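J.: Below are the sequence and a predicted model for it; my questions follow.
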Amino acid sequence: MSLVEKAKKAAAYNAVDENFPANAKVVGIGSGSTVVYVAERIGQLANKESFVCIPTGFQSKQLIIDNGLKLGTIEQYPSLDIAFDGADEVDSQLNLIKGGGACLFQEKLVASVAKEFVVVADYRKKSPSNLGIQWTQGVPIEIVPNSYATVLKSLYALGAKNAQLRQGGSAKAGPIITDNNNFLIDADFGAIENVAQLHQQIKALVGVVETGLFVGMAKKAYFGEESGEVLVWGA
């Protein structure tokens, strides 16, 4: 295991050990390379039969199953005790960019109904100043398919340097389709000075389902450092 992978594992294990409620009944499990170790650690808990885990997408559903955890849905359990997830970028105020894996709506839905939301990531995801510096692919935005042309035009009007429909690449001809049968736009605004304001401006556009800007939702962020150490931001 490389130093980076060891650091990811240490960050995930620390996040679970320090934050998992003793009497948790419903737990959100996100996606990403660091969350793999979160699911692994939760799967080692002696009381894992006493709580249900809610996925944020296909990968996290498989992580829950593979680690012998009880699988539930957000429809069954619309209130969570805690949720763990990764991030594409985190600033010092614990604002996030998420959606690189195309699951941003379900990730935000799960995080929004959790009493506590804890982020786990590696050192490459932290940005002490502004969002949009480390993650330069753009803010992921989930949209209703037939609105893409008008939303793209509006994003440029809001100051986007570049905005484009995310394509499926060699694996799929045409745009990526989300779990909710929507399209995704990636819009690069450069360094984002006011995350909350930009989120509200984008969310107000007709056709936008949700943005990958997570504002004031995370309580803590655990980063696996290149040195193998773990850095914690937040309370």
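T.: Now that the structure is in, tell me what you want to look at.

J.: rest of the way, CA atoms for contacts and neighbours
T.: Noted.

J.: give the contact list for Gln93.
T.: Contacts for Gln93 (C-alpha atoms under 8 Å, 6 or more residues apart in numbering) come out as Gly216.

J.: no, scratch that, I was asking about Val113
T.: So Val113 contacts 78-80 (C-alpha under 8 Å, 6+ apart).

J.: Out of these, which is nearest to Leu155?
T.: Distance to Leu155 across the contacts of Val113 (C-alpha to C-alpha) is lowest for Pro78, with 32.1 Å.

J.: how close does the closest one get to Ala121?
T.: 25 Å (C-alpha to C-alpha, to the nearest Å).

J.: Then Met1?
T.: 17 Å.

J.: More neighbours: these two, which one.
T.: Ala121 (28 against 7; other C-alpha atoms under 10 Å).

J.: quick check, the more buried one in a strand?
T.: Yes: counting by DSSP: H, G, I helix; E, B strand; the rest coil, Ala121 is located in a strand.

J.: My guess is it contacts Ala87. True?
T.: Yes: the criterion here is C-alpha atoms under 8 Å, and Ala121 meets it with Ala87 at 6.3 Å.

J.: re earlier: pick the one among the contacts of Val113 closest to Tyr148.
T.: Scanning the contacts of Val113 for proximity to Tyr148, where the rule is C-alpha to C-alpha, the winner is Pro78, at 30.2 Å.

J.: Below is an additional structure, to be compared with the one above:
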Amino acid sequence: MLVLRGFLQPRPSSHLVSIANKLVTAKTFRRASSTTNKNMGDKGDKTNKIALDEAKKLAARTAVDEWITEDTKIVGIGSGSTIVFAVQRIAERVWKEGALCDLICVPTSFQARQLILDYNLNLGDLDRNPIIDIAIDGADEVDSRMVLIKGGGGCLLQEKIVASCAKHLIVIADYTKRSLRLGEQWCKGIPIEVTPIAHVPIKLKIEALFGGEATLRMALAKAGPIITDSGNFLLDWRFVAKREFDWDEVNRALMMIPGVVETGLFVDNAHKCYFGMADGTVKVQNR
């Protein structure tokens, strides 16, 4: 069995590893330049700050080690850049430490599915694994009441479905995703997945109900709008940031609009949030 594991150890795509290394190198270079080049006149914080990727890695590894144990049988794998580090840590424990061999991973997106396959982890689905022990996912923003904005990557529907099947949803993020109130850090709006036929009426109804502006998310490398994994469109609702909202009521009202499939508001979903901080520590936020 040990010999077999040696052959089956994950071999992530070389181009993904290359891109990741370039990103980390570039960020490290920029960080070093900002602290050593005194001619730039930087009078900001003198505290040494770690790169965002390192902050994400700290949060991911801490959460995985605390929540995924020998008793964990099914884990939901979220989407986004921070999740890559969580899957890497799970793979380390499976292949290097010989633990969690029977762990089944249920993906929330095509990206998550590919990560699971790239690292030779056990791929599952909700048909055979409808009850999930732990779901680990990222967030675009987390406020002081643990309300999340998710869906910046367009996977909100499947993310919320998997989260709803999990006994606990554990969120991992870097320090830039932590806010007192929604809209302080994330300025791209709340993603709302809609049926294509209804995107214009839905846009007008959202703006009439709550103000702000709802815009159709357009693709960058193709003509036309973004298409989600479920074949729908995405509206990004840029709400009035300084206005007070009861996000539970807003979410319910949005879901009552015909044609709205799901929203990127995650209210009372997350159990704990792990933030990798700029000083190299991990801050834990409870609901």
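T.: It's in. If you're wondering where the values come from, they're calculated on a predicted model, not measured in any experiment.

J.: what's the TM between chain one and chain two?
T.: Their TM-score after superposition, calculated using TM-score structural alignment, normalised by the length of structure 1, is reported as 0.95; 233 aligned residues with a C-alpha RMSD of 1.3 Å.

J.: about what we covered before: across to structure 2, which of the contacts of Val113 of structure 1 hold up?
T.: Retained contacts for the contacts of Val113 of structure 1 in structure 2, judged by both residues aligned by TM-score structural alignment, their matches' C-alpha atoms under 8 Å, are 78-80.

J.: Report the buried members of those residues.
T.: Among these, those classed as buried by 16 or more other C-alpha atoms under 10 Å are 79-80.

J.: want to try JSON lines for the kept ones among the contacts of Val113 of structure 1, with secondary structure as columns?
T.: What follows is the kept ones among the contacts of Val113 of structure 1, written out as JSON lines (three-state DSSP):
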{"residue": "Pro78", "secondary structure": "coil"}
{"residue": "Ser79", "secondary structure": "coil"}
{"residue": "Leu80", "secondary structure": "strand"}
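
J.: who does the longest helix belonging to structure 1 touch, helix- and strand-wise?
T.: Assignment by DSSP state H gives helix 3-19 as the longest helix of structure 1. If you count contacts as 3 or more C-alpha pairs under 8 Å, 6 or more residues apart in numbering; DSSP states H and E, helix 3-19 of structure 1 packs onto helix 35-42, strand 117-122, strand 220-224, strand 230-234.

J.: who's in contact with Ala7 of structure 1?
T.: 122, 223-230.

J.: picking that back up, I'd like the kept ones among the contacts of Val113 of structure 1 as JSON lines, with distance to Gly174 of structure 1 appended.
T.: Below are the kept ones among the contacts of Val113 of structure 1 laid out as JSON lines (distance: C-alpha to C-alpha, whole Å):
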{"residue": "Pro78", "distance to Gly174 of structure 1": "34"}
{"residue": "Ser79", "distance to Gly174 of structure 1": "36"}
{"residue": "Leu80", "distance to Gly174 of structure 1": "36"}
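
J.: of all the kept ones among the contacts of Val113 of structure 1, which comes closest to Leu109 of structure 1?
T.: Pro78 (9.3 Å).

J.: Tell me the counterpart of the closest one in structure 2.
T.: Pro78 of structure 1 maps onto Pro130 of structure 2 when the alignment is built from TM-score structural alignment.

J.: go on, Ile54 of structure 1?
T.: Looks like Ile54 of structure 1 aligns to Val106 there (TM-score structural alignment).

J.: Am I right that that match sits in a helix?
T.: No: with three-state DSSP as the criterion, Val106 of structure 2 is strand rather than part of a helix.

J.: do you know how far it is from Ile172 of structure 2?
T.: Counting by C-alpha to C-alpha - Val106 of structure 2 and Ile172 of structure 2 are separated by 17 Å.

J.: ok, those two, which is more surrounded?
T.: Between Val106 of structure 2 and Ile172, counted using other C-alpha under 10 Å, Ile172 has the larger neighbour count: 32 against 25.

J.: so what corresponds to the more buried one in structure 1?
T.: So, by TM-score structural alignment, Ile172 of structure 2 is matched to Val120.

J.: which residue lies farthest from the center of structure 1?
T.: Taking C-alpha atoms, centre = their mean as the measure, the residue most remote from the mean C-alpha position of structure 1 is Ala46, 27.1 Å away.

J.: tell me the secondary structure for it?
T.: Per three-state DSSP, Ala46 of structure 1 ends up coil.

J.: residues in contact with it?
T.: Per C-alpha under 8 Å, 6+ apart, neighbours of Ala46 of structure 1: none.
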